[in-house]
Every structure is written in C-alpha cells, then in structure tokens.
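A.B. asks: sequence? don't have it. structure:
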C-alpha cells in the first residue's frame, strides 16, 4: 500500500479507495458479531429499507479489536497522524430490496454530549437523545471518515457517488452544483476494502438495483478538542504504536 499516495489523493480529491484491508475471514467474524446482537435498543433503527446502529463501537465494544486490525491502524497512523481519535461510528445495512436513496450532501454536523449556546456552533438537532450540531468550519475540515465495506459495492447497489475536490470549497449547497464545471465519480469498493473521505466532500448514493446488499461501517476521526463546555460522546482514543485500543 502506498499510503503517502493515498494521503495526497485525499488532500487533492477529498476521497480515496483502498481494497484488501480486511481478509474474507475477518469480514466474516465482524458480520457474525453484528448478526448476534440485541437489536431492540433505541440506538438501533430497523426498517425494510435500512438497518442502522448509531454509536456502533460504543454499543458493540467487542468488535473494536476486529475492526482496528494492523492494516487499518497503519492507515490511520500514516494518513491521519498519531493524534487522531474516534468521534463517531455508525453501521449501515442497505438490504437487497432497499430503495434507500441519498441526495447529494455534505456531512456538516458532529455528535456532542449536550446542547449549550456557543458562538459559531449551530444549528442543533436531537435524535434519540443524541445531540448534533454544525461546528465551525475548521473542525469539519479536520475530520476524516473511513467507510469499511462488508460487501462488494458498485453503482448497482448504492455505492457512494461523489463530486471530486468539493471538500475544498467550504459549505457547498447541493442545489448550487454546476455540472458544467463539476464531475461525478462512483466509488466502487470491494468487500474488505475501505473508502476514506473528508466530510465536506459532496456525496450521495442511488437506489439498489441489482438485489445485492450493502453493509458499511462508517467511522469518523478527529484530532481537535472541542470547547470545554462540550465533549465528543463517542470519543475513543487509539494507541496506534502498540496495536492496542484503549
């Protein structure tokens, strides 16, 4: 893996794909843990079109060692840096018959532990007793997202479509996209591969048309501390030098 090259690609285009990060056996172990969990908690959302687990690493702590294998730890250390920690994690399962469609958008909010009036923080939302807020731009610009694919994903089963380099343009309203200037790229990812992206990258996904499921573990990382009034509720520190997660 030429990680320096991938680091340069992310800085330039806002995303990159690296396949063969997890073996078939590792993906099967991760899938097995997910299949055997109690899905009745309020952080779990289940419908015909979507099954999602919010605060994924917090809800299923036994899965951490499977996810942060040596390959992923090396990616985080070499591309992000030593000081990055987990700030958010979600598991998505788009079932085979899912018609879940996601319009182009940027990920403009972070999860926080409470709602407090702070300059340059807002608007606020609350879902299932979880608080989210749009923070100042420098916090968003510093976040990296890793999406771990448990299934082969292409344009026929909801692979992410992105607008390359849109992450470098600040807040970019989807309705203002000028397709005479911008291009669209479909991010095909193999089972066991990862896609990395910056949250400000414009991205969306189409409906599934080939009857194949698409399961993704979405993890966000930052190295920025929040103002003292706020905390990252899902914060998980990574000790990447000793292959050990605390």
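C.D. replies: Looks like it came in fine. As the structure is a prediction and not an experimental result, all values here were calculated from the model.
A.B. asks: alpha carbons only for contacts and neighbour counts from here, please
C.D. replies: Fine.
A.B. asks: Distance from stretch 151-167 to the middle of the chain?
C.D. replies: 13 Å (CA atoms, centre = their mean, to the nearest Å).
A.B. asks: Pull the residues that contact that stretch.
C.D. replies: For stretch 151-167, contacts defined as CA atoms under 8 Å, 6 or more residues apart in numbering pick out 12-15, 101, 104, 172, 182-192, 198-216.
A.B. asks: Show me what counts as buried in it.
C.D. replies: 151-155, 157-167 (16 or more other CA atoms under 10 Å).
A.B. asks: Endpoints of it, how far apart?
C.D. replies: One end of stretch 151-167 sits 26 Å from the other (CA to CA, to the nearest Å).
A.B. asks: what does stretch 155-165 give?
C.D. replies: For stretch 155-165, the separation between the terminal residues is 20 Å (CA to CA).
A.B. asks: Second structure for comparison follows:
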C-alpha cells in the first residue's frame, strides 16, 4: 500500500487519518495482550477517568510483533525508530478532557545541562525535556485506535497547520478555533500527527470507551550524553522476524 497522500497531508496540515490499518483480528490480539499482562509498577496508572500504561513496549514486549507490522514499516520507512509508547483507556463514563496544547516533551535516560534542552521534568521515575525544535518538527506520532472514536467519546480536535508556527504559548490564543477539525477514526485505523499540532479532546458523552496506543517516532540522535529512553529500532527487528 502507498501512503504518500497521507504523508503529504501530515506535512501540510499536521495530521492525517488512515482507516483499516489493522484488521479486527489484529486489534483483538492487541487488546488481549494488554488485558492479560501483569499491570503493576509505576508505569501503570489507573483512576476513575483514565487508565494509562507508560513505556508500553518495555512493559509489554509481546506487543512488538502485533503493533510493528508491514503497514507501519511501509508508512515510516527504515529511518525512523520508536521513541515513546503509551496506552490510554478513556473509560465509558470518563469526565476527563484535555485543553488545546502541543506535545513538547520527550523521554530521555538522564538529566544533563545542554543548550536548547529546556523545561526538565521528573515524573514516574523518568526524565522529560523539551528538545531543540528540529527534534519536535521531525517527530511523527502514530495513534492506533482500538475503538471507533468520534466526537462523543473523546476524539482528538486539532487546529490544522498550527504545527507550522513553532512552539505556541496557549495563553496567547494564536490560533483560530473556526478551523478546528474533529478527527474521527474507525477501529483499527490510525491518526498521524505532528507533536507541534495544537490538539485537544473532550469528555465522553456516549458511554463508549476510547482505547488508543500513542506511539512517537523520530530519526535523530540526541546530543550526548542523552539518549532516547524508549528507543526501539522496529524496522531491523521486523526484518529479522
């Protein structure tokens, strides 16, 4: 399958949607793998409004053979590697919503005083940092939808082309909500997004779940001594299977 149109849309608008990326059987296998895994430790977070698993591939390595299929390799090519993986489960009665924001933080192995690496955080025993702008511009986010997602169960809302404006302070309101797009995705579909694209999600109103695997990919090494915390070269692993 050729994904050139979707990659062009991603570069132009900051997002794109590809349905039928995973089959219903593949989605079932992914969900079964997650549900039967041991869910203990700091990487697992469960509240009334959200269940999340950070460092997903490290915690559930059996997902590798289910997620990193030929479609994903064709879409991204061999230059890209995984840098972050999170599982989100927005329960059917969730009142959780997220205001417009950009994804500005990456996960790294340690903290170091380096130019252009700012806004350090330390949460759940892992370091986060805002990297140089080129790192963010060249990141590709792939959101795998394990449930059909629409405006009633928390589909992402985005501001098209907002990724072209660099880092935006939310309080400046440097965007036009009239251009807002709601990204409805079928079960087994994926949403591609640039992390600098302004995005938000609403509360669930239809009593249906929204389970998503959020993957981030990049092709750049970080300035030493930093390395990507969740680095995984899926393309070489795929070829070796």
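C.D. replies: Looks like it arrived, so ask away. Here the structure is a predicted model, which means the values were calculated and not measured.
A.B. asks: ok, back up a step: list only buried entries from the contacts of stretch 151-167 of the first structure.
C.D. replies: Among those, those classed as buried by 16+ other CA under 10 Å are 13-15, 104, 172, 186-192, 198-208, 212-216.
A.B. asks: just to confirm, which helix or strand has residue 52 of the first structure in it?
C.D. replies: Using DSSP states H and E, the element containing residue 52 of the first structure is strand 51-54.
A.B. asks: average gap between that strand and the second structure?
C.D. replies: When the second structure is superposed, strand 51-54 of the first structure averages 0.3 Å from its matched positions, counting by mean CA distance after the TM-score superposition for the first structure.
A.B. asks: Show me what that strand is packed against.
C.D. replies: strand 44-46, strand 85-94 (3 or more CA pairs under 8 Å, 6 or more residues apart in numbering; DSSP states H and E).
A.B. asks: counting contacts, what elements does the last one pack onto?
C.D. replies: If I follow you right, that is strand 85-94 of the first structure. Using 3+ CA pairs under 8 Å, 6+ apart, strand 85-94 of the first structure sits against strand 51-54, helix 56-59, strand 110-112, strand 214-222.
A.B. asks: Recalculate using a threshold of 6 Å.
C.D. replies: The contact analysis (3 or more CA pairs under 6 Å, 6 or more residues apart in numbering; DSSP states H and E) places strand 85-94 of the first structure against strand 51-54, strand 214-222.
A.B. asks: and if you look at the first one?
C.D. replies: Applying 3+ CA pairs under 6 Å, 6+ apart, one finds that strand 44-46 of the first structure contacts strand 51-54.
A.B. asks: which part of the second structure lines up with the strand it packs on?
C.D. replies: Mapped onto the second structure using TM-score structural alignment, strand 51-54 of the first structure covers residues 51-54.
A.B. asks: what separates the matching stretch from the chain centre, distance-wise?
C.D. replies: For stretch 51-54 of the second structure, the distance to the chain centre is 12 Å (CA atoms, centre = their mean).
A.B. asks: cool, stretch 229-239 of the first structure as well?
C.D. replies: Worked out by CA atoms, centre = their mean, stretch 229-239 of the first structure lies 16 Å from the chain centre.
A.B. asks: buried ones in it?
C.D. replies: For stretch 229-239 of the first structure, burial by neighbour count (16+ other CA under 10 Å) applies to 232-239.
A.B. asks: Identify the residue range in the second structure corresponding to that stretch.
C.D. replies: If you align by TM-score structural alignment, stretch 229-239 of the first structure falls on residues 225-235 of the second structure.
A.B. asks: before we move on, the earlier item: what does the match of strand 51-54 of the first structure rub up against?
C.D. replies: Stretch 51-54 of the second structure is touched from outside by 43-45, 86-89, with contacts defined as CA atoms under 6 Å, 6 or more residues apart in numbering.
A.B. asks: before we move on, the earlier item: what does the match of stretch 229-239 of the first structure contact?
C.D. replies: 78, 81-84, 107-109.
A.B. asks: Repeat that for stretch 29-47 of the second structure.
C.D. replies: Contacts of stretch 29-47 of the second structure (CA under 6 Å, 6+ apart): 51-54, 124.
A.B. asks: follow-up on the earlier one: mind checking the helices and strands packed on strand 85-94 of the first structure for the one nearest to residue 23 of the first structure?
C.D. replies: Residue 23 of the first structure lies closest to strand 214-222 among these, at 15.4 Å (CA to CA).
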